[in-house]
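**Q** how would this look folded up:
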Amino acid sequence: MRSLLSVLRGSALALSALLCLPSWAADRSVVDASGATVTVPDKPQRPLALSELDLDALLALKLTPVGTVKGRGQDTAPRYLGPAAARVPLVGGFGAPVLDRVIALQPDLILAGGIPDPELLAQLKRIAPTVITYRLGEDWKAAFERIGRLVNRAPQHREFMTGYQKRVEEVRTRLGKQASATVSVVRWNPQGPAYMLKDSFASLVLADLQLKRPASQLQPGVAHSQPLSLEALDRIDGDWLFIGTLSPTGQATEALNTARQSPAFRQLRAVQQQRMVGVDGSLWTSLGGPLAALTLLGDVDRAMAGR
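**A** Prediction:
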C-alpha cells in the first residue's frame, strides 16, 4: 500500500510539474522576416522581445512581454516607453541576451528582432519558437504589421494605425505656417554631430507630416551620417533643429554642451531663432516603433504648433 501511495504521489508531482510548464499550443505556421516558416502558438501568452522595436510593438498591441533587453545606449528598457517597459524584466543588453535569463522566463515565443547571429538564433530556437521580426533597412510600419501577424493581433494593429493616421492629420493641421518648415534631426556623438538620413525612422515620421528636410540631409539611408566637424555645422541647420544624444549623461552629452558655447553653434539659424529643440536621441535617432512614432508626433506638436 505504501509503495502504491508513493507511486501516486510521484505521479501527482510529475503531473503538477508538467502543468507548470508553458503551454505553447503551437498550431499555426507563419513566415518571418527572414523567409523562414515557423510554427508558433496561435495566441502567445509569454512572448519575449529581444529588440526595442519588438518591445514597442508588443506594448502598442496591448501585449506585455515576459522579458526584454536594454535600450540602445541605455541601462534600462527604452526610456520613452515609460513605466510599462520599466516593469518588464531584462534579459541582457541590446543584441546580447543572456540565455539563462531567457530560459528562466519560459517564453512561448521569442521575437528576435533582426539578430544576424546564426549561432545565437539556434540556441534561442531550442528554448522556444523564434521569429525574425524585421529586415535591416525595413521601415517601422512594415515591421509593425508583421509583428501583429506573428502574434495574431492584426485587429489591434489596424486599430493602432487608424489612431496614428488620425494623430498625423491632427498635428499637420495644428502646424499652420510651420507646415512648410525644414526640419533638421541630429544625434550628437562624442566625435561630433551626425544628421539622420532620408530613410531613417524620424525622417519617415516627419515625411508623414509632409515636413521637409534640409537639402544637405536628403541622402538615402536608414541610419545617420558620419560625424561632422564644427566647421561643417551649417549642414545640421534648418528652420527647426531637433537634437539629442542616446543617453542624457556621458561623453556625448558633454560634447554637445561644450559645442553649444562655440560661435559656430550660436550662428546656426535655428539656434538664433530659438528653434532648437532638445529631444531623446534614443527615440528620435534609433530604429523606432509605433509608440516611438506617436511620441515623436507629440514632440513636434509641442515644439512647432502655433509658432
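**Q** hey, let's count contacts and neighbours off CA atoms from now on
**A** Noted.
**Q** from what I can see Gln272 touches Arg266, true?
**A** Yes: counting by Cα atoms under 8 Å, Gln272 does reach Arg266; the two are 6.6 Å apart.
**Q** let's see this one next to it:
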Amino acid sequence: MKITLILLLLCSLWPAAVNAQSPTRAITDPTGRSVTLPAEPRRVVSLAPGITEMIFALEREEILLGTTQFSNHPPAAKQIPRIGSYVQPDLERIVALRPDLVLATRDGNPRRVIERLEALNIPVFAIDPRNLAEIKASLSALGTVLNAEAQAAALVADMEARLARLRRLTAQIEHRPLVFFQVDAAPMVSVGEETFLHELIILAGGRNAAAGGPAYPRFGWEQILTLQPEVTIITSMAGGQSPEELRRAWEQWPQLNAVQNGRVHVVDADLFDRPTHRLLDGLEILARLIQPQIMAPAPAAAEPER
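**A** From the prediction side, this is the model:
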C-alpha cells in the first residue's frame, strides 16, 4: 500500500510538471465540462473500446498508451496495454502510464475514477455519444482535441453521405416489418426508444417491437409470442452463447413469424454495441436484413457475349 501511494504521488506530479512547460488550452467537452489540456497531447489513455476505435480512425494511434480490456478493433488495438475494463478501469495502471490526457465516456466510465484522475492533475476529456448525431459531434470534438480535424471531417462527411443514401432508399418503402432486437439472452433483453439501436432500426426501415418502454426492457417468451416480430436481430454477444445456440432458442418456437419466414439473424456485436462511426456498417447490414429488396448487394457484372 505504501509503495502504491508513493507511485500515485510521483506520477501525479509528472503531468503537472509537463503542463507547466507545455502550451495548454481550455476546451469544453461534449458533456459540458471545461477542461484544460495540452495543446499537443502526446500520452493518451482511452477508457472505452469505442474511443480507441475513433483514435485509430483519426490516425492518432501513435499517442495511445493504454486502453480497456475489450478494445479489439482495428487488430492493432489488441497490442495496446490494458488498463482494466470499461466499467472498472484500474487507476494505478492509468497513472503509471503518465498520461497527459485521458479520454472517457459519460455513459459507463465510473465518475469516481474520473474525479481521482483530475485530483491527480491528469486532464479528462469526456464524450457522450448516445445517437448518430452525437457520434458525429464526438468525432469532431476528438479531432479538435487530438489535432486531427481533417480526418474527423472526412469521417463525418462519410457518415452523412451514407445516411443520405439510406434515407433515399427507404423513403418509398411500403412495409416496415416489426423488428425484435435482442442484446442479451438470460434474461431476454431488447432495446427501447432511448437507445441508438432504436434509431438504427427506424433508419433501416423497420419498427421497433420494444418501443414505448424502458431503454432496455426484459421479455419472456409469452410476450414475444404475443408481439409476433417479423424479423429478429440478435447480437453475437447475447448471453455469451454461440450464434447457433442463439438461433436455436428462437427456432423452438416455430409459430413465430420470424422463425417461419427464416428471418432470425445473428449479427456482429461490435458493429452494434459501440457508439462509433462503424455503426454505419451495422446500419447498412441491418437495412439489408430488414429491407432486402432495396438493399440487395449489387449484381455481379454480366459476362461478355461470345
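**Q** Which stretches in the first structure count as strands?
**A** Here the first structure has its strands, by DSSP state E, at 26-31, 37-41, 47-49, 92-93, 96-97, 109-111, 130-131, 183-189, 192-195, 240-244, 276-278.
**Q** Which among those strands is found nearest to Pro118 of the first structure?
**A** Among the strands of the first structure, strand 130-131 comes nearest to Pro118 of the first structure, with 11.9 Å by Cα to Cα.
**Q** which residues touch the closest one?
**A** With Cα atoms under 8 Å, 6 or more residues apart in numbering as the test, strand 130-131 of the first structure has contacts from 32-33, 38, 109-113, 121, 124.
**Q** Make CSV out of the strands of the first structure and add distance to Lys177 of the first structure and mean neighbour count.
**A** Putting those into CSV (distance: least, Cα to Cα, whole Å; neighbours: other Cα atoms under 10 Å) gives the following:
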stretch, distance to Lys177 of the first structure, mean neighbour count
strand 26-31, 45, 15
strand 37-41, 49, 19
strand 47-49, 41, 29
strand 92-93, 43, 20
strand 96-97, 46, 17
strand 109-111, 42, 28
strand 130-131, 45, 27
strand 183-189, 14, 25
strand 192-195, 24, 24
strand 240-244, 13, 24
strand 276-278, 17, 17
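**Q** Map Leu58 of the first structure across to the second structure for me.
**A** By TM-score structural alignment, Leu58 of the first structure lines up with Ile55 in the second structure.
**Q** Quick check: closest non-adjacent residue to its match.
**A** Glu61 (5.8 Å; Cα to Cα, 6 or more residues apart in numbering).
**Q** how much space between that neighbour and Pro187 of the second structure?
**A** Distance of Glu61 of the second structure to Pro187 of the second structure, computed by Cα to Cα, to the nearest Å: 38 Å.
**Q** Comparing those two, which shows the higher neighbour count?
**A** In this comparison of Glu61 of the second structure against Pro187, neighbours counted by other Cα atoms under 10 Å, the higher total goes to Glu61 at 17 against 13.
**Q** ok, now how distant is that one from Gly143 of the second structure?
**A** Note on Glu61 of the second structure: its distance to Gly143 of the second structure, by Cα to Cα, is 12 Å.
**Q** now Asn208 of the second structure
**A** Here the distance between Asn208 of the second structure and Gly143 of the second structure works out to 33 Å (Cα to Cα).
**Q** These two: who's more crowded?
**A** Set side by side, Asn208 of the second structure and Gly143 show unequal neighbour counts under other Cα under 10 Å, the larger going to Asn208 at 24 against 21.
**Q** which residues touch that one?
**A** Contacts of Asn208 of the second structure were listed using Cα under 8 Å, 6+ apart, and they are 178-181, 192, 198, 201-202.
**Q** and of these, the nearest to Glu251 of the second structure?
**A** Out of the contacts of Asn208 of the second structure, the one with the shortest distance to Glu251 of the second structure is Phe180. That distance is 14.5 Å, counting by Cα to Cα.
**Q** for the counterpart of that closest one in the first structure, what are its contacts?
**A** Phe180 of the second structure maps onto Ser184 in the first structure, with residues paired by TM-score structural alignment. Contacts here follow Cα under 8 Å, 6+ apart; on that basis Ser184 of the first structure touches 195, 213-214, 217, 236-242.
**Q** could you dump the residues you listed to JSON lines with distance to Arg46 of the first structure?
**A** Conversion of the contacts of Ser184 of the first structure to JSON lines gives the following (distance: Cα to Cα, whole Å):
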{"residue": "Tyr195", "distance to Arg46 of the first structure": "38"}
{"residue": "Arg213", "distance to Arg46 of the first structure": "41"}
{"residue": "Pro214", "distance to Arg46 of the first structure": "44"}
{"residue": "Gln217", "distance to Arg46 of the first structure": "41"}
{"residue": "Ile236", "distance to Arg46 of the first structure": "43"}
{"residue": "Asp237", "distance to Arg46 of the first structure": "46"}
{"residue": "Gly238", "distance to Arg46 of the first structure": "45"}
{"residue": "Asp239", "distance to Arg46 of the first structure": "46"}
{"residue": "Trp240", "distance to Arg46 of the first structure": "43"}
{"residue": "Leu241", "distance to Arg46 of the first structure": "41"}
{"residue": "Phe242", "distance to Arg46 of the first structure": "37"}
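**Q** ok, which pair from those is furthest apart?
**A** Tyr195 and Asp239 (14.6 Å).
**Q** thought Pro41 of the second structure was touching Arg98?
**A** No: Pro41 of the second structure sits out of contact with Arg98 when judged by Cα under 8 Å, with a separation of 12.0 Å.
**Q** Tell me, how many residues neighbour Gly250 of the first structure?
**A** Counted by other Cα under 10 Å, the residues lying close to Gly250 of the first structure total 12.
**Q** Could you do the one 4 residues further on as well?
**A** If you count neighbours by other Cα under 10 Å, Glu254 of the first structure ends up with 15.
**Q** Pull the contacting residues for it.
**A** Residues in contact with Glu254 of the first structure, defined by Cα under 8 Å, 6+ apart, are Pro190.
**Q** Great, nothing more from me.
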